[in-house]
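[1] The amino acid sequence is not available; the structure is as follows:
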């Protein structure tokens, strides 16, 4: 069973919403740390090292997008963005900056808690799951190598940095080079509850992964787009 004493940093400039989220998460077993804005969020993150962050997008001063970018420069901690329904651009920008998931306002606290559990479960149990299905921890295709137990990625001797979601996507694609995955199939590899339109975020995750692993992201050699269908990892003879 997952350790429910995980620390969750809750960042929202609206005290009522911030308190509501904290109270609910604490009621279901989590520890919470409130932050009223982006400045507080970055400062508290450095001091407390939370296991997951819930970050509102629209905040005065340093907003959620900029806060996420600053935190991503330091850590791959899971981040869930809170956005308004009209902020479609903010959802995609948040993912571009490294957020792992998003949920729109107004939202169900039960759903938010489920998203939190799903992200933490993926990080906490990745090693156990690998052992249970007896997957070789090392996957290497030409210059790219990943260790599924240590969650590390190397291009030749250079160590690369991916978020937990990005790593999960890359790992699943590399396990079946040449196989075409639809966006929904990729989404199902890390998201338990699939919502209408959510598959569009896969394009952003793939774009971010390419920025890290590809020498020329605009001319990808590892993760290939299969137009109208989804994506595949290049087979051995086609990769670089």
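    Sure thing, it's come through. Just so we're clear, the structure is a prediction, and the values are computed from it rather than from any experiment.
[2] From here on, just use CA atoms for contacts and neighbour counts.
    OK.
[3] Not counting sequence-adjacent ones, nearest residue to the most centrally placed residue in the chain?
    In the chain, the residue lying closest to the centroid (C-alpha atoms, centre = their mean) is residue 100, at 2.4 Å. Of all residues not flanking residue 100 in the chain, residue 79 sits nearest, at 5.4 Å (C-alpha to C-alpha, 6 or more residues apart in numbering).
[4] try this one side by side with the last:
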């Protein structure tokens, strides 16, 4: 199963994985009312069949599904590609949100949810996946390099010093982009949350720590002694790298 993501389309297509017919119908109608397309499926198995035939721009994934649960599905989707994932669940504990984010979800909304907030989050994820973060739009959209790594905000590609492309989720790329635009500066969790969620109400602050952990796994040579993303006690994080813009 390969989760494919399209770049820019006149009308984004969203896959809703929700076993509750009433909620699924409400979500599809809400999404369509805002000029987007949506298709509901009831399980991970149905999702796999659809993704093999059609590309989607975002997946809304219920965590509490019968059979294979949403957390397991999220892990599979993330290992297969970088399609944005918004998890939807009745679970309200912070640890559940953090687990979802650690498994690769880009955002997390709890039921009952405010329809306007949900739509805002959906549009923020689609905007970030297609164009980059609000922060990046205020900066030159030119390639950047640090320690042999090359980051391209326009194509949203990151290449390691050996020339291999490193796949990143929307949130991971946005986080690295925020760091590259603010090297050698202490950024609080609130600042990082704002930069990577484009002004929408984001998940709990500890979710930033989960995103940092995932990003470190992809760029740090030694996770026990990070050389790029430094933790600043009682402050936040600092990106210890010399970043240069490429011509």
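    On my side now, so go ahead. Keep in mind that what you see is a predicted model, and the values were worked out from it rather than measured.
[5] Mind checking the TM-score on these two?
    The TM-score (TM-score structural alignment, normalised by the length of the first structure) is 0.89; 234 aligned residues with a C-alpha RMSD of 2.2 Å.
[6] In the second structure, what sits opposite the residue nearest to residue 100 of the first structure in the alignment?
    With TM-score structural alignment defining the correspondence, residue 79 of the first structure maps onto residue 85 in the second structure.
[7] again with residue 193 of the first structure
    In the second structure, the residue equivalent to residue 193 of the first structure is residue 200, according to TM-score structural alignment.
[8] Roughly how far does the match of residue 79 of the first structure sit from residue 203 of the second structure?
    Computed as C-alpha to C-alpha, to the nearest Å, the residue 85 of the second structure to residue 203 of the second structure distance reads 14 Å.
[9] buried ones in the host helix or strand of residue 170 of the first structure?
    Assessed by DSSP states H and E, residue 170 of the first structure sits inside helix 164-175. By neighbour count on 16 or more other C-alpha atoms under 10 Å, the buried set for helix 164-175 of the first structure is 164-174.
[10] can you give me how far that helix is from the chain middle?
    Here the centre of helix 164-175 of the first structure is set off from its chain's centre by 11 Å, with C-alpha atoms, centre = their mean, to the nearest Å.
[11] One more: stretch 215-224 of the first structure?
    In terms of C-alpha atoms, centre = their mean, the centre of stretch 215-224 of the first structure is found 21 Å from the chain centre.
[12] Would you indicate which residues of it are buried?
    Neighbour counts over stretch 215-224 of the first structure (16+ other C-alpha under 10 Å) mark 217, 220-224 as buried.
[13] What residues in the second structure pair up with that stretch?
    Using TM-score structural alignment, stretch 215-224 of the first structure pairs with 221-230 in the second structure.
[14] quick check: longest helix of the first structure.
    Secondary structure of the first structure per DSSP state H: the longest helix is helix 109-132.
[15] What angle do helix 164-175 and that one make with each other?
    Helix 109-132 of the first structure runs at 40 degrees relative to helix 164-175, counting by axes from the mean of the first three to the mean of the last three C-alpha atoms, to 10 degrees.
[16] residues in contact with helix 109-132 of the first structure?
    If you take C-alpha atoms under 8 Å, 6 or more residues apart in numbering as the criterion, helix 109-132 of the first structure is touched by 2, 21, 24-25, 51-52, 78, 80, 103, 137, 148-150, 164, 190-192.
[17] swap in stretch 224-244 of the second structure?
    With C-alpha under 8 Å, 6+ apart as the test, stretch 224-244 of the second structure has contacts from 144-147, 179-180, 182-189, 216, 220-221.
[18] Helices - which of these land there?
    179-180, 189, 216.
[19] With respect to residue 101 of the second structure, which of these is nearest?
    Set against residue 101 of the second structure, the nearest of these by C-alpha to C-alpha is residue 216 (14.4 Å).
[20] you'd agree the closest one is up against residue 176?
    No: Residue 216 of the second structure lies out of contact with residue 176 (C-alpha atoms under 8 Å); the separation is 9.8 Å.
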